[in-house]
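Undergrad: sequence and predicted structure, then a few things I'm wondering about:
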Amino acid sequence: MQRRPGRGHRRLPHTADVRFEAWAPTREECVAEAVAALVGTFVDPAGASPGPQREFRAPAGDDADLLVGVLDEVIFRMETAGELPLHTDVADDGAGGLVVRWRTADTDAVELVGAVPKAVSLHELRFGSGDGEGWSCAVTLDV
């Protein structure tokens, strides 16, 4: 069996909704990879030019709550501002929370290729580190 790369994501089989797994060496990189996985489930961002930078601060909390908060913010901004992240940088804020910076594109600039997510499901949500292989998460999106 081939070893997976140090950072990445993939879709997982699911009967009704959309499910993905993301992994990276650090918690912050794993959250950034999960954002890329989320966006990649329903749009093809190829060809879209990065626009303005946006910032979001997720307050200190349980790691899974931080992940859900960031992913929910992506969905919220898509619905209310018509923008999606093309590039994501995540940093620890020093107090247990996260500072997320996105380079965004208008939703009109990307091609729709799948069902648009409505929310992040808490059912079978997984996020954590283990086995010395960094961080990973598994997320189901309600579509």
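TA: Happy to help now that I have it.
Undergrad: CA atoms for contacts and neighbours, from now on please.
TA: Noted.
Undergrad: go through stretch 93-107 and flag the buried ones.
TA: 97-107 (16 or more other CA atoms under 10 Å).
Undergrad: the chain: helices as residue ranges?
TA: Along the chain, the stretches classed as helices by DSSP state H are 27-40, 63-81.
Undergrad: against which helices or strands is the last one packed?
TA: In terms of contact count using 3 or more CA pairs under 8 Å, 6 or more residues apart in numbering; DSSP states H and E, helix 63-81 is assigned the packing partners helix 27-40, strand 53-58, strand 83-92, strand 119-129.
Undergrad: residues of it that come out buried?
TA: The neighbour-count check on helix 63-81 (16+ other CA under 10 Å) flags 63, 65-76, 78 as buried.
Undergrad: any idea how far the most centrally placed residue in the chain lies from residue 6?
TA: The centre of the chain sits closest to residue 35, judged by CA atoms, centre = their mean, with a distance of 1.8 Å. Distance of residue 35 to residue 6, given as CA to CA, to the nearest Å: 16 Å.
Undergrad: again with residue 115
TA: In terms of CA to CA, residue 115 sits 28 Å off from residue 6.
Undergrad: the two: which is more packed in?
TA: More crowded of residue 115 and residue 6, by other CA atoms under 10 Å: residue 115, with 14 against 11.
Undergrad: let's bring in a second model and compare:
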Amino acid sequence: MERRPARGHRNIPHTADVRIEAWAPDREGCVAEAVAALVDTFVDVAGAGPAGETEFRVPPGADPDLLVGVLDEVIFRLDTEAVLPLATEVRPADDGGLVVRWRTTGTDEVELVGAVPKAVSLHELCFGPDRDGWACAVTLDV
């Protein structure tokens, strides 16, 4: 069996929805990879440059709740501001939550290549440490 890279993400075939997996050496890196995986499911960002920066906080909670909070924010910003993250930095907040910083671009700067996610499903959500660091698997409702 081939060893996966230290950090990455992929889309997995799933009936009627989209399933993503992400992994990294640490929790925050895994969240950042999950954001990239979500964006990759429906747009091609090649050639898009950052047009802005956004920072937000996710309140303290269980690790799966933190992941869902960040992914929900991607969908919310897409719906309300027509922006998407091109690069994601995640760090732990002093209160146990997360601080997330995105370099963003407008949806008019990217090419649509798949169904736009509408929500993060809690069904079969996985997020936690594994033998190589941290990993997650998430289903996106489209």
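TA: Here it is on my side, so go on. All figures in this text were calculated on a predicted structure; none of them were measured in a lab.
Undergrad: TM value for the aligned chains?
TA: Scored by TM-score structural alignment, normalised by the length of the second structure, the superposition of the two chains gives a TM-score of 0.98; 142 aligned residues with a CA RMSD of 0.6 Å.
Undergrad: thinking again about what came up before, out of the buried residues of stretch 93-107 of the first structure, list just those in strands.
TA: Secondary structure from DSSP state E places 98-106 of the buried residues of stretch 93-107 of the first structure in strands.
Undergrad: make TSV from the residues you listed and add distance to residue 143 of the first structure to it.
TA: Formatted as TSV, these follow (distance: CA to CA, whole Å):
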residue	distance to residue 143 of the first structure
98	26
99	27
100	24
101	25
102	23
103	24
104	22
105	21
106	20
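Undergrad: re the thing from before, could I get the helices of the first structure in a markdown table, plus columns for distance to residue 142 of the first structure?
TA: Output for these, formatted as a markdown table (distance: least, CA to CA, whole Å):
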| stretch | distance to residue 142 of the first structure |
| --- | --- |
| helix 27-40 | 11 |
| helix 63-81 | 11 |
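Undergrad: nearest to residue 135 of the first structure, of the ones you listed?
TA: Smallest distance to residue 135 of the first structure across the helices of the first structure (CA to CA): 5.7 Å, for helix 27-40.
Undergrad: the closest one against the second structure, how far on average?
TA: Comparison of helix 27-40 of the first structure with the second structure after fitting gives an average deviation of 0.3 Å (mean CA distance after the TM-score superposition for the first structure).
Undergrad: other SSEs contacting that helix?
TA: Helices and strands touching helix 27-40 of the first structure, by 3+ CA pairs under 8 Å, 6+ apart, are strand 8-12, strand 18-24, helix 63-81, strand 83-92, strand 135-142.
Undergrad: what's the closest of these to residue 48 of the first structure?
TA: For these, the distance to residue 48 of the first structure is smallest for strand 83-92, at 8.1 Å, taking CA to CA.
Undergrad: centre of the chain to stretch 24-40 of the first structure, how far?
TA: Here the centre of stretch 24-40 of the first structure is set off from its chain's centre by 5 Å, with CA atoms, centre = their mean, to the nearest Å.
Undergrad: which residues in the second structure does that stretch match up with?
TA: Mapping stretch 24-40 of the first structure onto the second structure (TM-score structural alignment) gives residues 24-40.
Undergrad: ok, residues contacting the matching stretch?
TA: Applying CA atoms under 8 Å, 6 or more residues apart in numbering, the external contacts of stretch 24-40 of the second structure come out as 6-11, 20-23, 67, 70-71, 74, 84-92, 128-129, 132-136.
Undergrad: before we move on, back to that, so which of the helices and strands packed on helix 63-81 of the first structure is the most surrounded?
TA: Across these, the average number of neighbours (mean count of other CA atoms under 10 Å) peaks for helix 27-40, which reaches a mean of 24.
Undergrad: residue 111 of the first structure: which of the helices of the first structure is closest?
TA: Closest of those to residue 111 of the first structure is helix 27-40, at 10.5 Å (criterion: CA to CA).
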